[in-house]
Each structure stands twice: as structure tokens, then as C-alpha cells.
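Q: Provided below are the primary sequence and the corresponding predicted coordinates.
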Amino acid sequence: MLKNDLILRAARGEKTERTPVWLMRQAGRILPEYRAVRNSLSGFKELVETPELAAEVTIQPVDILGVDAAIIFSDILVIPEAMGLTYEMVEKKGPHFPKTVETVNDIQALKVADPTDLSYVYEAISITKKELNGRVPVIGFAGAPWTIFSYMIEGGGSKTFSKARRLLYEDPKMADQLLEMITQSTIGYLKNQIKAGADMLQIFDSWAGVLPPKHYSRFSLKYISQICDAIDEVPITVFAKGAWWALPELANVNCRTVGLDWNMNPKEVKSILTGKTLQGNLDPCALYGSEATIKEATKQMLEDFEGHPYIANLGHGVYPDTDPNKVKYFIECVKELSSH
């Protein structure tokens, strides 16, 4: 039995006694406790692939920051890895794929991921679930197919994502072939996260904002919709960073919650997404401010979302050099200012 199910009730659109709060990237570099675990290992991937340790760092922010949910410590790039395209995590640079997808032959060399290849993630979820013992819900997640596709084509992050975007014009059929494989891989993966104990799911479309609206509908939302349609066991959140123009279309996607980045205006979004719970959207840089600044920004945010089912969060992941005490203060402000 969950002792704190605020976030699940908010996701279902029910009234809650206060606003639930958690943070994207809450398990990680901001916490010295995380760095201690991470520094004892060969690198990021070893941490992701060691269930006991992944569970430990998943639970840290619940203990230290007082958030209302634990999000499993993993990475969106475990999917391409399970499909046959391995990645490395380069210190201070981010992900790198030594080999990328350039031709149809490269796609044929891949496979739809066998969910059992990702058993270390499910094991981390079940250990987390057991150790939390109902204190807060566990959030599972995956990357949106377009965002995963971008990494597989580009080989890493990019300022323009021009290789990935170019393919949509040059060979849309090839793009669809790869997107469909990623989508099928993701559905199996998320279903197994639910079996392992995930109480809700989030789909991260980090590179949504680089596409023109028509391409976003055609090559991203279409596949996100397929995933949401295939899963009805738990509430799903879709976070499409930068895709403010896609909000009216997101109203028709089969998800319970829509995450907003800090450039989106909650007052406008409330009228577009009347049937959805909203999540977000404080600028992560606000947490560099003084306590008075943080409190004022949090108050303003809560007022902007007032009267609508809502989960407090940042408009993107918390930045690694943010003072954990400021993060904790933000969480305390949400709790204090939203209690009825």
C-alpha cells in the first residue's frame, strides 16, 4: 500500500491536499551521496547496470530531498543498446555512439529489443519498490522514439540534429523503419517496467523542439501515441521539450499528464489541455537564486497552475552544479505554499 500516492491522484486528475513535487534528474550529480557511489565505479554505465546501486541512488532523493516520487536511475539509451547499437558515456561530454545508423543495412543489422536484455532495469525497479516499502510511488521511463532515433543517427548530442532531420526529408521510409523498431522495443520495455513495479511512466522527448510542426506530428507524436495506446496499466506523462506548438495535438494523445518546459505559459496551456494533468515548469536556473527568489518563483508557478490538476517540477532536469540545499528548499516551498 502506498503511504503517499499524491502524484498518482494528481495524475488521475483528482483533488489533492497539496501539490505533489519531484524533479527530473533528481537522482544524480547534485547529490554528494550519489557522487560517492558513482566514484566507486568504473563509470556511469556500470551504475545503470548494477541493480542494487541503481536502486540506492534512486532512493537517495526521497531520503535527502523529500520528493513525492522516486524515478528509477537509468538512461534513455539503454534501448538502442538492447537493439544492438552500443553507446559510451563520455565524462563531461555526454553520450557517444562509436557506430551510427547510416544506411538501411545498418537498420537490418539491428533488432527489436528483447525486453529480457534490459532485466537489470526491472531488477532495479523491484529492489527500489521493496526498499521504499510504499513510501512514495516509483516512476519508470523511456526516451521518445524521435529522441532515441536522433542519437542513433547523430552518434551523440548535437546543436542542429541536421543528420537526423535530413533523413526525414531524404528517406522518410527508412526513418519510419527505424522509428517503428524503436517504438516496438520501447513498448515491451515499458510493459516490463510496470510488471517490475513502476507506478507511473514518463516519456522524455528531449529533442522534440528541433523539428518543424508537420514533421513533429508525423515522425514523433505518431510513435509516442502508439506507445501510449499500447499501455493502459499506469498513468503516462509525455514531456516534449520545446514543442509548444504541439500542445493542441498532445490533447489527443492517450497520456494522463503533459510535462511543460520553462518556456511554456501555464495559463495558456491550461485552456488547451483541459483534460490533462500538467507537470512543470520552473526554470532550473531559478534554483541558483537566493531562497527569497526561489520562494517567489515557486509561489508564482503554483499560482499560474492553480485550478488545474498539477504536479510541480522543473521545466527540465536539475543542473548538476545546483546546490542540493536550494533544491530541497524548492521542494519545501512547494509543500508549504500548496497545502490547503
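A: Structure's in. What do you need? What you are looking at is a predicted structure, and each value in this text was computed from that prediction instead of being measured. Numbering: from 1, shown residues only.

Q: contacts and neighbour counts: CA atoms only from here.
A: OK.

Q: following the longest helix along the chain, which helix or strand comes up?
A: Secondary structure of the chain per DSSP state H: the longest helix is helix 172-196. Using DSSP states H and E, the helix or strand that follows helix 172-196 in sequence is strand 200-205.

Q: and for that following strand, what are the contacting residues?
A: 8, 137-147, 190, 194, 234-241 (CA atoms under 8 Å, 6 or more residues apart in numbering).

Q: wait, is residue 169 part of a strand?
A: No - with DSSP: H, G, I helix; E, B strand; the rest coil as the criterion, residue 169 is helix rather than part of a strand.

Q: what's it in contact with, if anything?
A: No contacts exist for residue 169 under CA under 8 Å, 6+ apart.

Q: Can you classify the closest residue to residue 272 other than its chain neighbours by secondary structure?
A: Nearest non-adjacent residue to residue 272, counting by CA to CA, 6 or more residues apart in numbering: residue 248, 6.0 Å away. Following three-state DSSP, residue 248 is assigned to helix.

Q: Just give the number of residues close to residue 65.
A: 21 (other CA atoms under 10 Å).

Q: so what's the residue nearest to it when sequence neighbours are not counted up against?
A: Nearest residue to residue 65 in three dimensions, chain neighbours excluded: residue 328, at 5.0 Å (CA to CA, 6+ apart). Counting by CA under 8 Å, 6+ apart, residue 328 touches 64-66.

Q: Show me where the stretch 151-300 of the chain has its helices.
A: Using DSSP state H, counting those that start in this stretch, the helices of the stretch 151-300 of the chain run over 162-170, 172-196, 213-216, 222-230, 247-250, 266-272, 291-305.

Q: okay, pairing it with this:
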Amino acid sequence: MSTPQECTLKGASTWRDTLASFPPLKNDLLLRAAAGEETERAPVWVMRQAGRYLPEFLAIRKDHSFFECCQTPALASALTLQPIDRYPRLDASIIFCDILVVPQAMGMTVLMQPEKGPVFPEPLVTPDDISKLREHVDVDKELGYLFEAITLTRKGLDGRVPLIGFCGAPWTLMAYMVEGGGSKTFEKSKGWLYRYPEESKRLLERVARVCGELLVGQVLAGAQLLQVFDSWAGELTPHQFQTFALPPLLSIASYVHSTLSALGHPGVPITLFPKGVHSPSSLSLLSDPSATGYATLGLDWQVDPQEIRQIVGKTVNLQGNFDPVVLYGGKEGIEKEVERVCERWKGAGGGWIANLGHGITPNVKPEMMGWFLECVHKYSKR
């Protein structure tokens, strides 16, 4: 990974001019909550809020492939703005992209197949295949389209809400790269951890280098908060999480903060979403932002916020964790569950950002998403 002094990403010397060109922020609720403030109500946004449940999204996708949408700044920006234009109750926007652009930047082919999802025609089968990856990734060249999309989106938002940038976590990306796509057993990628532990660590660190530079580039382009998605973290034993997944996560956060500091940038908060990590021993390692670099910890829907608070304390902010399926519960069911969960969060205390415990699913009716947001606004008031 480049040192902060060696960082030569596009815009590194002109970030002040870039930020000065954006309209002032009108709604800073998310940023205040991410800074640990117990806000007057919980800011709310939803993972995958720009996506297949929206008819306006499907209208664009009819004429453009998935990765074409990710890699065309005007399209990515338009898709990012769609939920913000539709739902005035949203308190944040997240750039439309995909975590698998990192393996693409490293030289791997990724296809998005209907009904099957991402497919890697040539996955990493043995450690010898690591030599097929680019040794040095020019992030600006390979992923500059994402930076352009962020800058374009910041202007399109007109200060309505903050813009979130993101990347996948090294373990999650490695799992895709080795499995060749999604998996139910993770026998190939987890098998690597047992058979090739040192080679796995080196691969994870190489992925972390690209992730760190990608996140810095997003901030310099205008992202105001970052999130790292470790979607498959819960597939690991606590020992494996602490041995393999956690070190590159810490490396990413350290690189982002130190690089932005060296550039004179004030920095942004980072959220870690380690889906499925419920072990007290693992969660306790994520409880101190000064040690991890992650100001906010995202929770899935299978944990209780008050129980998590007892483990992690009130130093780290929390995000989550409504069951995504609540959006299929009808207006009455949604309202009752939102009221119940908000009361649990109020009892937990500390900074809270309301979200689903994972992404919104394709068959949700847009009006139910709108009703969910209304209910969060109503019942999360302190």
C-alpha cells in the first residue's frame, strides 16, 4: 500500500477546490450521529436503496448492463439520486457501484448474470493463481469512473444529504475471487485459510491495499462518510475472523485516516458492517474506534441492540438493524415493528444510525419503503 506521502491519486493536491465547489450541506444528521452524538432522531438510510425495487431503476437497466451502470459516471449518479428524489425522508445517499469492482481492478473478469449474480470465469484455484493479478493497481486509472460519479453526485445532491462511499472488505472479496461467485458452503475460500494460511494473508493484504486507495479516492472526490462491507464475515469462526479478516480491515482504516491526515484533509468517519459477526470476543475487538479506526459498527438483524451495547459499550456508534423482510409486512406490521425496534435502540443509548440489517430486496413495493422511513422518523425521536 502506498504511504500517505506517496499517495498520488487524482485530486490529492486539489481536494480543497473540489470540496469548495459543492453546495453546503443542509442535513448533517448522519454525520452528527456518526460522530457519536445522540441526535434528536435517528438518521435513516437503507443499504441497496438504489436498486431493483424502484421502477425508475429498472427503466434505466433495460438499456444498460449492470457494470455499464457502475462504470458510467452519469448513469451511476442518476441511479444514486433516484431514491433521494423519491424519498425526502432519507438522510443519506450511497454511491451506486458494486464491491466487485476491486477484483476487476486487480485484473479479474467479473460477469453479472441474471438469476445467478456475479460469476468469475477464472477464479483463484491455488496460490499460484495470485500471480495472474496485477502487482500494482493504478486505482485512478482502473476505478476513476467511481471518483467521477461521486463528484457528479455531490453536485446533483445539492446539499440535501451526505454522500456515502464504500468498498467490500478483503475477506468478502477474497471469498468471491476464490469461489468464483457466491457460495453456500465457502468450502473453497475457507479451505484456503486452512491449507494456505500465509498465502491467504498475503492475498488479503493485497486486496486491502486497493481498498484503502479506493476509499481515499472516494473521499477526495467528495464522499462524506465511508462504509466497508464484510458480507461474509459471519461465515468465519471467531478465530478465523480475528486471524484473517480483522488485520486487513484495520490496515484499511489506518491507511485511510493517515493518508487523509497527511494531505491536510479533515477526514471522514468510517462504518464497518461485519454481517454475521455475533461472537462477544470478536465484537469486543471492534468496540474502540481509536484502536480500529471505525467510528460506527453496522449490525445485522439477528442481534439485539441492547445486548450488543453491553458488549461494545457506548464508545462506538451503531447502525442497523431492522429485518429487511419487515418491508413485506404491510403498513400495520411495519409500523408496529419499527416502534418496537426503536424503543430497543433508545434503551441502548449512544449514537444510532437507523438502517436495515442488510440490503433491501428486489420485490419490495416502493410505497412500503416510504412508509418504513416515515415510521422511523416518527418513532426514533428522542
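A: Yep, it's here. Since we're looking at a predicted model, the values are computed, not measured.

Q: thinking again about what came up before, can you put the helices of the stretch 151-300 of structure 1 in JSON lines and add distance to residue 120 of structure 1?
A: Below are the helices of the stretch 151-300 of structure 1 laid out as JSON lines (distance: least, CA to CA, whole Å):
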{"stretch": "helix 162-170", "distance to residue 120 of structure 1": "30"}
{"stretch": "helix 172-196", "distance to residue 120 of structure 1": "11"}
{"stretch": "helix 213-216", "distance to residue 120 of structure 1": "32"}
{"stretch": "helix 222-230", "distance to residue 120 of structure 1": "22"}
{"stretch": "helix 247-250", "distance to residue 120 of structure 1": "32"}
{"stretch": "helix 266-272", "distance to residue 120 of structure 1": "37"}
{"stretch": "helix 291-305", "distance to residue 120 of structure 1": "37"}
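
Q: Can you say which of the ones you listed is nearest to residue 122 of structure 1?
A: Distance to residue 122 of structure 1, taken as CA to CA, is lowest for helix 172-196 among those, at 5.3 Å.

Q: what about that closest one, distance to the chain center?
A: Helix 172-196 of structure 1 has its C-alpha centroid displaced from the chain centroid by 16 Å (CA atoms, centre = their mean, to the nearest Å).

Q: List the buried residues in it.
A: By neighbour count on 16 or more other CA atoms under 10 Å, the buried set for helix 172-196 of structure 1 is 174-175, 178-194, 196.

Q: before we move on, what about stretch 109-127 of structure 1?
A: Across stretch 109-127 of structure 1, burial judged by 16+ other CA under 10 Å covers 110-115, 118-127.

Q: Likewise for stretch 74-83 of structure 1?
A: 74, 76-83.

Q: if we take those residues, which one ends up nearest to residue 280 of structure 1?
A: Residue 280 of structure 1 lies nearest to residue 76 out of the buried residues of stretch 74-83 of structure 1, by CA to CA, at 20.0 Å.

Q: How about the contacts made by the residue opposite the closest one in structure 2 once aligned?
A: Alignment note: residue 76 of structure 1 maps to residue 99 in structure 2; criterion TM-score structural alignment. If you count contacts by CA under 8 Å, 6+ apart, residue 99 of structure 2 has them with 166-168, 173.

Q: same thing with residue 97 of structure 2?
A: Neighbouring residues of residue 97 of structure 2 by CA under 8 Å, 6+ apart: 69-71, 76, 146.

Q: closest to residue 234 of structure 2 among the residues you listed?
A: Comparing the contacts of residue 97 of structure 2 against residue 234 of structure 2 with CA to CA places residue 70 closest, at 27.0 Å.

Q: and residue 33 of structure 1, that one's in a helix?
A: Yes - counting by three-state DSSP, residue 33 of structure 1 is located in a helix.

Q: number of nearby residues for the residue nearest to it when sequence neighbours are not counted?
A: Using CA to CA, 6+ apart and skipping residues adjacent in sequence, the residue nearest residue 33 of structure 1 is residue 60, 7.5 Å away. By the criterion of other CA under 10 Å, residue 60 of structure 1 has 19 neighbours.

Q: According to the alignment, which residue of structure 2 corresponds to residue 60 of structure 1?
A: That one, residue 60 of structure 1, aligns with residue 82 by TM-score structural alignment.

Q: before we move on, what about residue 193 of structure 1?
A: Checking TM-score structural alignment: residue 193 of structure 1 goes with residue 218.

Q: Not counting the helix or strand encompassing residue 82 of structure 1 itself, show me its contacts.
A: Assigned by DSSP H and E, residue 82 of structure 1 belongs to helix 78-83. By CA under 8 Å, 6+ apart, the list of residues contacting helix 78-83 of structure 1 from outside reads 86-87, 110-114, 117-118, 148, 152, 182, 185-186.

Q: next one: stretch 229-240 of structure 1
A: 8, 11-12, 187, 191, 194, 199-209, 228, 254-261.

Q: wait, doesn't residue 304 of structure 1 sit right on residue 264?
A: No - taking CA atoms under 8 Å as the definition, residue 304 of structure 1 is not a contact partner of residue 264, at 11.3 Å.

Q: Who has more neighbours out of those two?
A: With neighbours defined as other CA under 10 Å, residue 304 of structure 1 and residue 264 compare such that residue 264 has more, 20 against 15.

Q: Now do the same contact list for that one.
A: Contact analysis of residue 264 of structure 1 by CA under 8 Å, 6+ apart lists 244, 281.

Q: In structure 2, what residue corresponds to it?
A: Here residue 264 of structure 1 is matched to residue 303 in structure 2, going by TM-score structural alignment.

Q: So that match versus residue 316 of structure 2, what's the distance?
A: 16 Å (CA to CA, to the nearest Å).

Q: ok, now residue 34 of structure 2?
A: Separation of residue 34 of structure 2 from residue 316 of structure 2 (CA to CA) stands at 9 Å.

Q: In contact with residue 356 of structure 2: list those residues for me.
A: By CA under 8 Å, 6+ apart, the contact list for residue 356 of structure 2 reads 46-47, 300-301, 320-324.

Q: Neighbour-wise, which one of the residues you listed leads?
A: Neighbour tally across these (other CA under 10 Å): the maximum, 26 neighbours, falls on residue 320.
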